[in-house]
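> sharing a model that was predicted from the sequence below.
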Amino acid sequence: MHIHNLAGATDSESLALQEAGRRSMETLLNCYCREVAGPEGQLSVGPLFGQNDSPASVRLALQRSGGRIMHIRLPLTDERLLTVVDGASATGNYRYQSPFYCKSTGKPWGLLDWQALAGLLLRELSLKYELPANGELMQQIHDSVAVTSAVLSASRPGRFSREPLQAFIESEQSLVFGHPFHPAPKSRQGISHEEMQRYSPEMGTRFALHFFAVRREYVLQQSVLAEPCDRIVAAQAPAGLAADEAFSLIPTHPWQARHLLGHPSVAAAIRGGRIRDLGQHGEHYYPTSSIRTLFHPQNPYFYKCSLNVRITNCVRKNAVYELEGALQVTRIMRSLMPQLQQQFPSLRVMEEPGFISVDLKTGEMQADKEVTEGFGMILRRGFDDVLLPGVTPLLAGALFGNHIYGEARIRELLAAMGQHGGLPLEETAEQWFSHYVAELMYPVLYCYFAHGVIFEPHLQNVVIGVADGGPRQVFLRDFEGVKLVQERYSEKQLEAVSPRAREALWYSNEQGWKRIAYCLFVNNFCEAISQIGAGKPALQNRLWAVVRHHLHAYQSHYGDDVSARRINALLSGEPFPGKANLINRFFKRPDRASGYLPVNNPLGALGEDGTWS
């Protein structure tokens, strides 16, 4: 019996690894087609180009699915790649339907696994840019496959709970596959496999916070609330950990606590009595999709903690300028929200009104900076008093950035909405998407054009409040990603923050537009349309017509001359800006130095005939 169970477990792990590897190949090709092969004319999608020039499984997949051949040339390595997709995609959102093959001159087609495909593509990029092999990126891809495999072995996300906050937790912890246009969407470097399993949200985990008591003269904090940050934290702390006149409590992620305890300055501060290590205590908190932001349903605030782990592109620590910036954006949004709430009553902004950290003031600048960044924690407003009755908050990424599991969840929502509305499925899908686009796009564009505030509405920064299956509210979050148009916010207006924080907050108008257009139209709407209209090209066109309709409506109700230029360009088919995650990772660029590339915009091809009502 034991041997049988072990064999079953081994089979399950093997299948999970195969599925993780296949999804890695799909996301790698997504990136390569959008960033390299498509722009350079090395990609074709169409009928079979020769009955004898393809593997038998490819021909079978074509017969079974009625799809199209994707053919990619790698001119510098003299290789060809071949697979079957369900059809051409204007935005590069392909759906793969066969194994992946490679052919060299004079050799037969060979079946590829994820390691071979990654090696081929990275070798082609090395020759293209005349750079040595990027072993770091190959390791990140390997890490991503290992994490995805572990997640698939542990659990598969299912239907969300009927209880709103439990459903929210489940949505945050359901992202099995990650970003569909990133070469290593689940990469986590600097953390062991065992720790990954213990602390990763996809594993359905939860854990107690690790608390430190810090002498008040070494506490660095700011708040725009009636109380300082340490009092808010103390009010939510477990019984028996009450702060006293001399010390403040600071909660940390338990992995980060171990990292901090290994820092020489922290160890010295503990020996000297400036810091007390109190250990893990209290209720269990749930890690959300960002891994480092922690949630408890009874706490009115999320805790956005520092985590010295490289997650996809960045080490996720809270630098002081990011702490300051979040508070400055909160000040600005507090002044704007009364007007915004009147114009966009379904909008909620999850402000970040306080932060707390440690400044040991040892005089050793680098060591002090590492400690401050390591302890840095931001308060983010939760759902208390802002979630409407009967509304369930769900992470947008759980619906539109989660491959087959996202498709299943959006189908469930559409079915629920269809039962209440009595419309056929495709009409329900159009109505659902129309509500979503209006609730999200109007306030995001208005904040940019009218107020110079640049939100980052990608799929992990948007929470959708649903009732009876349909969108009723939209929550925008993560002020670390919010920027300000420099032409609109002078140095004097931002005098409350340091010069470093001002520099990080400022974007030019052009930078701001590219950030919003990428997050809104490419990262968000492209994926939503691909998931809602999966396998239905005509429905996808109608969903793009919904976007076109709402761009016209926005300009009619809220627009000005500046927005008219941007919106008219989109309506005429000007390419969307797309983030080049593969190329950025290949060059090891930090996120702030990431470039954009053109992504085909279907709105122009619809023409004025592509209207929706």
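In hand now; what should we look at? Numbering: from 1, shown residues only.
> CA only for contacts and neighbour counts going forward, please
OK.
> so where do the strands sit in the stretch 301-450 of the chain?
301-305, 307-311, 314-316, 347-349, 354-358, 377-381, 392-395 (DSSP state E, counting those that start in this stretch).
> cool, the stretch 51-200 of the chain as well?
Using DSSP E, counting those that start in this stretch, strands in the stretch 51-200 of the chain cover 68-74, 79-85, 101-104, 110-111, 188-189.
> what's the closest of those to residue 447?
Closest approach to residue 447 among those is made by strand 188-189 (33.7 Å; Cα to Cα).
> one step back: nearest to residue 58, out of the strands of the stretch 51-200 of the chain?
Comparing those by Cα to Cα, strand 79-85 comes nearest, at 6.5 Å.
> what comes up buried for stretch 338-349?
340, 344, 346, 347, 348, 349 (16 or more other Cα atoms under 10 Å).
> got the contact list for residue 480?
For residue 480, the contacting residues are 322, 325, 326, by Cα atoms under 8 Å, 6 or more residues apart in numbering.
> that older thread, what's the closest of the buried residues of stretch 338-349 to residue 78?
For those, the nearest to residue 78 is residue 349 (51.2 Å; Cα to Cα).
> the closest one touches residue 477, doesn't it?
Yes - between residue 349 and residue 477 there is a contact at 6.2 Å, judged by Cα atoms under 8 Å.
> tell me the angle of the helix or strand residue 8 falls within relative to strand 68-74?
Per DSSP states H and E, residue 8 falls inside helix 2-32. Here the directions of helix 2-32 and strand 68-74 differ by 70 degrees (axes from the mean of the first three to the mean of the last three Cα atoms, to 10 degrees).
> now do helix 2-32 against strand 79-85, angle only.
Going by the same axes, to 10 degrees, helix 2-32 makes 110 degrees with strand 79-85.
> give me the residues contacting stretch 319-334.
By Cα under 8 Å, 6+ apart, the residues outside stretch 319-334 that reach it are 222-224, 351-355, 372-373, 376-378, 479-480, 482, 494, 496-498, 500-502, 504-505.
> quick one: that stretch to chain centroid distance?
20 Å (Cα atoms, centre = their mean, to the nearest Å).
> and what of stretch 444-462?
On Cα atoms, centre = their mean, the centre of stretch 444-462 falls 15 Å from the chain's centre.
> likewise for stretch 228-244?
With Cα atoms, centre = their mean, you get 31 Å for stretch 228-244.
> check stretch 207-218 too.
The answer for stretch 207-218 is 29 Å, by Cα atoms, centre = their mean.
> take this one as well and set it beside the first:
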Amino acid sequence: MSSSPAATPEHAADAAATENLLRCWIRETAVERPAGDLLTVPLPASGVTVEAPVRYWSPVGWHRFGPARVQGAGTPLAASALAALIAVETAAADPAQVADLTARVADSTRRTAEFVRQRAESPADPEGTTAFLAAEQALITGHPLHPTPKSRETLTDAELAAYSPELRGSFALHWFAADPSVVSADSTLAGRTAQGLMVELAALDGGAAQAPAGTVLVPAHPWQAKDILTRPAVRALLDAGLLHDLGQAGPEWSPTSSVRTLYRADAPVMLKFSLGLRITNSRRENMRVELERGAAIDRLLAAGLGDTLRAEHPGFDIVRDPAWIAVDGTDGSATGLDVVVRDNPFPAAPDAVQAVCAAGLVAPRPDLGPDAPSQLASAVRGLAERTGRGVADVAEDWFARYLDTVVTPVLWLYATYGLGLEAHQQNTLVVLDEEGWPVGGRYRDNQGYYFSPTRSAELYGWVPQVGRDLGTYVDDEVIDERLAYYVGINNMLGMVGALGSQGLADEHALLRRAAEVLGKLAAEHGDRLRLATTLRTAETLRCKANLLTRVQGMDELTGPLEAQSVYVDLANPLAGATR
């Protein structure tokens, strides 16, 4: 990494945070493209105007900017100062909200600088790192349209080093032993209970966790294990002898991009824990209905939907969550001690299919240098060099294949069976062939399944009434709004923005490609996929507003589904793309 001030970890992190804030503000307040190369943002509540050079203006919102300044001033604004001005503009009547956003932007920026510094000092992935894990650990700056993508409130520096995927952290699980009377569990694993699987995992590499006779082993993330000891429900279980704290034991696991889902290349499963840290907008604790939803989807896939999906779209699949186990309070309440068992289709075996997180694929890499390419840019430019074609031509072809193998199967599943997948970029895995072309995809996340009241009855032949009691059986209008954002804006248009902002393609050409695919899907599925027509022709789309959601202190995992986030109208860049 260059030693120039502009390339220090602190400057790289601050520049990324500033761009995030400006992108969020532009999207969420409908700022139009400036006539020249200077963005001006009037902030009347503070009596100032902020300006920033426009380095790249993206039709889908993935803009690039130079340093932001107060108009008339020479000193660049730190991201935390810009956050304070924006917070005053949106929440002037609530000093607590202003303080919260400012502090969390500062925290996110500080954490990002540490990620950049340490990764720059050790750029090579450790021996044995799979392609899957490398991509999970590559989101150094995080979501480009979120104000606080790397905030990890309350983590000490030592905890940050151990628990952060960006720092290639790893650690042993913390084990508890619980009386069977306070354990709930489910498993679709052939001949294996969740309880039995926990014993197998505890024994990995000669792990030392031993359950007292007559008890059940339950693992926890070490941070969560410490946090729940202060909770009354857990203290009551410990005091009554219904729960025993066994401490950390066994081999080390690695955190993936969600922080709370852990991976070992040699383990048959991944583990998704409750983690009471507030990451982006939410404290990441599993709700019981989410645990049940994962197992229900696995039963549905095993009953026939999985074979049907693969027959129609051979390259696409869903990563399954076949089991879960949880400790309940004596009154049946949640304790925060629970874990989802997730299949691990990405071991270190040389013949195993490897898939990479879409968000990691497109992520900038300031840790590798100020002009270092993303994995996506490296793949596209490598393909162009090997084939003798132009970079833009290859990028358009790459995007067309991505639409065909990753996006189309998600929309087909919703049109045909009324099952919606919340397939944003972090929940989407891309299968790449040896040359770097997308040849398939995987979806993961037990939180993000939606069941349509008008079409999910198509699934009842496999599992009667599936989805009706799993918390996301909601009106088609709600599902359409969510999928329009997650699949349309975040995933599909996000890929357009990544290819455009990284100098690989003309975004307008990519938008035309996307509009053509959506037009074909709309013609094929008609009223069963009104979403395709909406994405292609609506003048505006409903878009999640991460900045306003953060300012208002909303938790996206609690409350009614329809009111967990702030949504705004976004001018649809696909409208008229084929004209």
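Good, I have the coordinates. Predicted model only: the values in this text are computed from it and were never measured.
> any idea what the TM-score is?
TM-score for the superposed chains, counting by TM-score structural alignment, normalised by the length of the second structure: 0.88, backed by 557 aligned residues with a Cα RMSD of 3.1 Å.
> considering the contacts of residue 480 of the first structure, which possesses the most neighbours?
residue 325 (28 neighbours; other Cα atoms under 10 Å).
> still on that earlier bit, distance to residue 87 of the first structure added to the contacts of residue 480 of the first structure, as CSV?
Converted to CSV, the contacts of residue 480 of the first structure look like this (distance: Cα to Cα, whole Å):
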residue, distance to residue 87 of the first structure
322, 43
325, 44
326, 43
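> which ones among those lie within helices?
Members of these lying in helices (criterion: DSSP state H): 322, 325, 326.
> ok, the last one to residue 351 of the first structure distance?
Spelled out, it's residue 326 of the first structure. With distances taken as Cα to Cα, to the nearest Å, residue 326 of the first structure is found 8 Å from residue 351 of the first structure.
> common neighbours of the two, please.
residue 479.
> follow-up on the earlier one: can I get the buried part of the contacts of stretch 319-334 of the first structure as one ChimeraX selection?
Entered in ChimeraX, the line below selects the buried ones among the contacts of stretch 319-334 of the first structure, by 16+ other Cα under 10 Å:
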select :222,223,224,351,352,353,354,355,372,373,376,377,378,479,480,482,494,497,501,502,504,505
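> any idea which of the buried residues of stretch 338-349 of the first structure is closest to residue 560 of the first structure?
residue 340 (17.0 Å).
> which position in the second structure pairs with that closest one?
In the second structure, the residue matched to residue 340 of the first structure (TM-score structural alignment) is residue 309.
> I figured its match hits residue 315, correct?
No - using Cα under 8 Å, residue 309 of the second structure makes no contact with residue 315, being 9.4 Å away.
> please name the nearest non-neighbouring residue to residue 280 of the second structure.
Spatial nearest neighbour of residue 280 of the second structure, excluding adjacent residues (Cα to Cα, 6 or more residues apart in numbering): residue 149 at 5.4 Å.
> neighbours around the one you found, how many?
For residue 149 of the second structure, the count of nearby residues is 26 (other Cα under 10 Å).
> separation between it and residue 257 of the second structure?
11 Å.
> now do the contacts for residue 101 of the second structure.
Contacts of residue 101 of the second structure by Cα under 8 Å, 6+ apart are 83, 84, 87, 550, 551.
> wasn't residue 278 of the first structure part of a helix?
No - Residue 278 of the first structure sits outside any helix when classified using DSSP: H, G, I helix; E, B strand; the rest coil, being strand.
> trace it over to the second structure, please.
So, by TM-score structural alignment, residue 278 of the first structure is matched to residue 246.
> pretty sure its match is touching residue 202, no?
No - counting by Cα under 8 Å, no contact exists between residue 246 of the second structure and residue 202, whose distance comes to 11.5 Å.
> tell me which of the two has more neighbours.
residue 202 (23 against 18).
> alignment lookup: that one to the first structure.
Under the alignment (TM-score structural alignment), residue 202 of the second structure pairs with residue 237 of the first structure.
> ranges for the helices of the stretch 151-300 of the second structure?
For the stretch 151-300 of the second structure, applying DSSP state H, counting those that start in this stretch gives helices covering 157-163, 194-202, 222-228, 232-239, 288-300.
> please enumerate the strands of the stretch 401-550 of the second structure.
Using DSSP E, counting those that start in this stretch, strands in the stretch 401-550 of the second structure cover 419-421, 428-432, 438-443, 449-451, 540-544.
> okay, the first one sits on what stretch of the first structure?
Put plainly, it is strand 419-421 of the second structure. Going by TM-score structural alignment, strand 419-421 of the second structure sits over residues 453-455 in the first structure.
> now, which of the contacts of residue 480 of the first structure sits nearest residue 262 of the first structure?
The closest of the contacts of residue 480 of the first structure, once distances to residue 262 of the first structure are taken by Cα to Cα, is residue 322, at 23.9 Å.
> what's the match for residue 397 of the second structure in the first structure?
Residue 397 of the second structure maps onto residue 431 in the first structure, by TM-score structural alignment.
> distance of its match relative to residue 16 of the first structure?
36 Å.
> and for residue 583 of the first structure?
Residue 583 of the first structure is 28 Å from residue 16 of the first structure, by Cα to Cα.
> hmm, back to that, what is the most widely separated pair among the buried residues of stretch 338-349 of the first structure?
Across these (Cα to Cα), the longest gap, 11.3 Å, separates 344 and 349.
> what about the helices in the stretch 451-579 of the second structure?
So, for the stretch 451-579 of the second structure - with DSSP H, counting those that start in this stretch - the helices run 476-483, 494-501, 507-525, 530-537, 546-551.
> mean per-residue distance, the last one to the first structure?
Looking back up the chat, that one is helix 546-551 of the second structure. Taking mean Cα distance after the TM-score superposition for the first structure, the mean distance separating helix 546-551 of the second structure from the aligned residues in the first structure is 1.2 Å.
> in the first structure, what stretch matches that helix?
So helix 546-551 of the second structure sits over residues 581-586 in the first structure, by TM-score structural alignment.
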